[in-house]
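Student: Please find the sequence and the predicted model below.
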Amino acid sequence: MTKDLTKEDLENFQSAYEKTPCADVIARAVQENGVTAASKNFAAKANHDYVFSVEVETGKITNQKKSGRCWLFSTLNTLRQQVAKDLKVKDFEFSQNYDSFYDRLEKANMFYEKMIRLAERDDDDREYLFELEWGDEDGGQFANAATLINKYGLVPKSVMPETFVSENTSELNDVLNLKIKKDALEIRKMKKAGKTEEEMRAFKLEKMKEVYRMLVYAFGKPPVKFDFEYRDDDNQYHIDRNLTPKEFFDKYVHVDFSDYIDLTNAPDHEMYKHYSLSNQDYLFEGEHVTYVNVPIEELKAAVIAQLKGGKAVWFGCDVSKDMDRENGVLDTDLFKKGELFDIDLNLDKAGRLATRVGECSHAMAITGVDLVDDKPVKWKVENSWGEKNGNKGYFIMTDAWFDAYVYQAVVLKQFATDRQKEIAQTKPEPLKPWDSLG
């Protein structure tokens, strides 16, 4: 039997509050400064020196600004390292806008395809409603970036620079999602009227023309061919004429995305299993979103091996937890909110995933680690929030924060164990779109 709170309950609550030591002092501190500031642990600063025993050389910090393209920025940041070294251009940067254009185009196409596939489902069907809500946003995964790059190539940033919209995507997100969701209702009407899949796909292609036009207005027209012109760090002039984006990628970026493996640490799932999240794929051909679930120590070992091999590591985490954005610190000891309220706020990683308190919300690149007696104590992180955040754009991540809030890392297979590589060859178990890893 359910029961509302009574007057007696409220009196008991107030009585318990009044017996709490220093309750009014704490209340004044929280009310004046907020929960985060009132709970900040000054002593944690002792562990935040920017000295690392292993570091990868990197270029100028990038800035995704007000967009959700962290996954693309971090992918391109890990790829540019080799190109910058080969060309002797330390601050070389790929165009994020170029691949953003095709990212949104392909997402729109996949959205329409899903609406065609789900057109017979009930209006309250869970998968239909999930995909309808997902729409066409600017978030993504490493595998999405890999597939885009394999299909469309890359260009230098100077060839297709950022626009106001590429750096501030919320307005486009609103109008683009309104447009495609309106079209989704038309697809359902067509299905009910007995139209064939061919007729619905013809409708899709007409609507994709409109999407393409919107994206050109927002991001600019992607180049078909371009001249790659630059001066290296020795001030020597170079030019490579009449390249396609695919030719540029093949010639200057020596990477095979099939050589990578996506390791995850999701304790709410069975360890040493291969999982797939097909709802996050938006190309039928190419790299797919899959994970090999391993203990956190194995994931860290692979990351350390790749850093020692001189290569940065793409990783996904829950960045908003225990973060000092201004100073660029990720530390589980940074705030004492449980002590502040005198309550137990400890929830393990599996519990956070199971309750959806935890999620993989942001991607960055790990570019260094500080090892003491061969054990990691802190990590250097290259973010994509510009130089005004953190230490000129870099963040420091304690090893305890890594354990708690890092969910995935993409490493070259040469740095993975034989067991991990064998698991990656098995048929993945498909996860539902609303899985905690989604």
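Tutor: In hand now; what should we look at? Numbers count the residues shown, from 1 in each chain.

Student: hey, let's count contacts and neighbours off CA atoms from now on
Tutor: OK.

Student: can you give me the strands for the stretch 1-150 of the chain?
Tutor: Taking DSSP state E, counting those that start in this stretch, the strands of the stretch 1-150 of the chain run over residues 54-55.

Student: next helix or strand past the longest strand anywhere in the chain?
Tutor: Using DSSP state E to assign secondary structure, the strand with the most residues in the chain is strand 362-372. Next helix or strand after strand 362-372 toward the C-terminus (DSSP states H and E): strand 375-382.

Student: between that next one and strand 362-372, how big is the angle?
Tutor: Going by axes from the mean of the first three to the mean of the last three CA atoms, to 10 degrees, strand 375-382 is angled at 140 degrees with respect to strand 362-372.

Student: In strand 375-382, which residues are buried?
Tutor: 376-382 (16 or more other CA atoms under 10 Å).

Student: Output the contacting helices and strands for that strand.
Tutor: Strand 375-382 is packed against strand 362-372, strand 394-398, helix 399-405, with contacts defined by 3 or more CA pairs under 8 Å, 6 or more residues apart in numbering; DSSP states H and E.

Student: among the ones you listed, which is nearest Glu229?
Tutor: Nearest to Glu229 among those is strand 362-372 (27.6 Å), distances taken as CA to CA.

Student: Looking at the helices and strands packed on strand 375-382, which is nearest to Ser320?
Tutor: strand 362-372 (8.6 Å).

Student: If we go by neighbour counts, what in the closest one is buried?
Tutor: Applying 16+ other CA under 10 Å to strand 362-372 flags 362-370 as buried.

Student: With distance to Leu347 added, can I get the residues you listed in TSV?
Tutor: Formatted as TSV, the buried residues of strand 362-372 follow (distance: CA to CA, whole Å):
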residue	distance to Leu347
His362	20
Ala363	23
Met364	24
Ala365	26
Ile366	25
Thr367	29
Gly368	28
Val369	26
Asp370	27
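
Student: Comparison target below:
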Amino acid sequence: MNMGSTPSKAVQSEIREQRESEKATYVTRELAQSLAKLDLSAPLSVDGSLSLSNVDAWEDDVTQSPKLQLARTILNHTNIRETLTSRSSYIADAHVFNTELEFKTGPITNQKSSGRCWLFATTNVLRYNIMKKLNLSEFQLSQSYLFFWDKLNKSNYYLELAIQHADLPVDDRLVYYLADELISDGGQWDMAVNLLETYGVIPQPLYPESLHSSLSSPVNTLLKTKLREHALILRDLSASLRADPAISADAALRALRSKKEALLKEVYVVMSATLGVPPRPDEKQTWDYYDKDGKPGSWTGTPREFYKAFAYDKYSPADSFSLINDPRNEYGKLYTVDKLGNIWGGRPVLYVNTEIENLKQAVVKQLKAGQPVFFGCDVGQFSDRNAGVMDTALFEYEAAFDIKFGLTKADRLRTSESSMTHAMVISGVHLDAAGRPARYKVENSWGDVPGDRGYFVMSDAWFEQFVYQVVVPRALAPRDLVAVFDKGEAQTLPPWDPMGSLA
């Protein structure tokens, strides 16, 4: 056979068989080695209950370890997070970055007692352009404006799903799950795009915060109670309509949606009373302001017009998409999550799954292009809120307790140990001598007290383990990943998949 020629099918088959045989031999050998390491002696508890003999044996081991005895002396009366914090991590995670956005925005925002981080992250990205264009020193878009329209649309989305699945038993897993997760404060990038493209944005003074936009739990509790009641009403009506052979499927759907709209009025009444009546997206508003030089300015227009005029320049939110790193699933593929959305019939939540290095490169490329970066992560893992540090080496649990953490990123997703819980903005990165990220500057939405006046620092190791999503404009994304997104052939994950968690 000549060099570079294609082997025959018979030869290819032999090669495959040989490889499969070698693989089987390897797996068998590995299994044998693993079994050889197992302790196959009889357990102290024959029936599987906890045996005091085990406790005695464990205690004997601990009493012979000076390190564990010292841990007992110290840790029974101190906070383990404070006591086991790594000094070296604080030193390594300096709030210093050699690659930052040139234009600085402010003030640091505060979502307070609400789960609106994704809306704060979105508006913090958008205000970068607005403040540059209008020469502002401080500025906020109205997060509560988007919050109102999102909550109202999520209520409609839930009731549409109730109609769609009215034939399923009420204790079906899907029905039960949807009733539990019906109107979360959280959201995803594509859901933010739905709101931006439909309702636009407005400056915060035109629809300011209310008590219940900043303290969302009481209103959420009330709305969930009513919406679950509404869903049962629609289920009962659906059953009655289906039982009548004279009523067509189309007529039944029209009747159900008419009833749904009547029920949604109650949601609107509660929301408009507690959050305030929002401007309509096509309603003209006048905003008066001072620029950073103290010069007064004024703008009149609709929220949609404000969005189109100021919120972006080269990189439209609608032209950006999510890269995720989910090691459970195949890379180079497009994924979506079933039943996840806010605006019925709107843009679906879509993720292009890829290696973590591509997420890092997307961050660096955007920052060098002068673009802040929306990202989703599991903020509670190995982080110090007060110091504003996120680092996998932050707490020395393994040394103190003589244990090892063996879960991989994929394992954490599989076992509900981790998921996207928070969205923030990356506005800087510190690159090492080889041009690789060492740490990242993160703009949070928890006020200006935590961290370095509201900014957090994230180590590169933490990024690898607990960052799941980076939003990138298609013009700055790798061409092969843009092609995956454009192809649109998405694999659908179930509603309860960790990638369906809302930041």
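Tutor: Thanks, I have it. Nothing here was measured: the structure is a model prediction, and the numbers come from that model.

Student: So what touches stretch 331-343 of structure 1?
Tutor: Outside of stretch 331-343 of structure 1, the residues within contact range by CA atoms under 8 Å, 6 or more residues apart in numbering are 26, 35-36, 38-42, 44-45, 322-324, 344-345, 397-398, 400-401, 404.

Student: Can I get the buried part of those as one PyMOL selection?
Tutor: Here is the PyMOL selection string for the buried members of the contacts of stretch 331-343 of structure 1, based on 16+ other CA under 10 Å:
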select buried, resi 35+36+38+39+40+322+323+324+397+398+400+401+404
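
Student: Which members of the contacts of stretch 331-343 of structure 1 occur in helices, if any?
Tutor: Among the contacts of stretch 331-343 of structure 1, the members found in helices (DSSP state H) are 26, 35-36, 38, 400-401, 404.

Student: which one among those gets closest to Asn63 of structure 1?
Tutor: For these, the minimum distance to Asn63 of structure 1 (CA to CA) is 23.5 Å, reached by Trp401.

Student: Now check Leu330 of structure 1 against structure 2: what is it aligned to?
Tutor: Residue pairing (TM-score structural alignment): Leu330 of structure 1 is matched to Met390 of structure 2.

Student: again with Ala145 of structure 1
Tutor: Alignment note (TM-score structural alignment): Ala145 of structure 1 maps to Ala192 of structure 2.

Student: again, but for Asp183 of structure 1
Tutor: Aligned against structure 2 - with TM-score structural alignment as the criterion - Asp183 of structure 1 pairs with His230.

Student: Repeat that for Arg117 of structure 1.
Tutor: Counting by TM-score structural alignment, the partner of Arg117 of structure 1 is Gln164.

Student: Next up, the contacts around that match.
Tutor: Taking CA under 8 Å, 6+ apart as the test, Gln164 of structure 2 contacts no residue whatsoever.

Student: list the contacts for the match of Ala145 of structure 1?
Tutor: Neighbouring residues of Ala192 of structure 2 by CA under 8 Å, 6+ apart: 118-119, 122.

Student: if we go to 7 Å?
Tutor: Listed by CA atoms under 7 Å, 6 or more residues apart in numbering, the contact set of Ala192 of structure 2 reads Leu119.

Student: Over to Asn444 of structure 2?
Tutor: By CA under 7 Å, 6+ apart, the residues touching Asn444 of structure 2 are 424-425, 454-456.

Student: Just tell me what it corresponds to in structure 1.
Tutor: Match for Asn444 of structure 2 (TM-score structural alignment): Asn383.

Student: What segments of the stretch 51-200 of structure 2 are helices?
Tutor: Assigned by DSSP state H, counting those that start in this stretch, the helices in the stretch 51-200 of structure 2 fall at 52-63, 66-75, 80-83, 87-92, 117-134, 143-164, 173-180, 189-199.

Student: Whatever helix or strand Val470 of structure 2 lives in vs structure 1, average offset?
Tutor: In this assignment (DSSP H and E), Val470 of structure 2 forms part of strand 467-473. Its matched residues in structure 1 lie on average 0.4 Å from strand 467-473 of structure 2 after superposition (mean CA distance after the TM-score superposition for structure 1).

Student: Stretch 218-236 of structure 2 too?
Tutor: Averaged out, stretch 218-236 of structure 2 is 1.1 Å away (mean CA distance after the TM-score superposition for structure 1).

Student: for stretch 151-159 of structure 2, same thing?
Tutor: Mean deviation for stretch 151-159 of structure 2: 0.3 Å (mean CA distance after the TM-score superposition for structure 1).

Student: List the buried residues of stretch 77-89 of structure 1.
Tutor: Buried residues in stretch 77-89 of structure 1 (16+ other CA under 10 Å): 77-84, 88-89.

Student: which of those residues lies closest to Thr244 of structure 1?
Tutor: Using CA to CA, Val83 is the member of the buried residues of stretch 77-89 of structure 1 that lies nearest Thr244 of structure 1, at 17.0 Å.

Student: which residues does that closest one contact?
Tutor: 252-253.

Student: how about it, what's its match in structure 2?
Tutor: With TM-score structural alignment as the criterion, Val83 of structure 1 matches Ile130.

Student: and its match, how far is that from Gly200 of structure 2?
Tutor: To Gly200 of structure 2, Ile130 of structure 2 is 13 Å away according to CA to CA, to the nearest Å.

Student: what's the answer for Lys295 of structure 2, then?
Tutor: Counting by CA to CA - Lys295 of structure 2 and Gly200 of structure 2 are separated by 26 Å.

Student: In terms of neighbours, single out the busier of the two.
Tutor: Ranked by neighbour count (other CA atoms under 10 Å), Lys295 of structure 2 and Gly200 place Gly200 first, with 22 against 10.

Student: my guess is the more buried one contacts Pro303, does it?
Tutor: Yes: counting by CA atoms under 7 Å, Gly200 of structure 2 does reach Pro303; the two are 4.7 Å apart.

Student: In structure 2, spot the helix with the most residues.
Tutor: helix 9-37.
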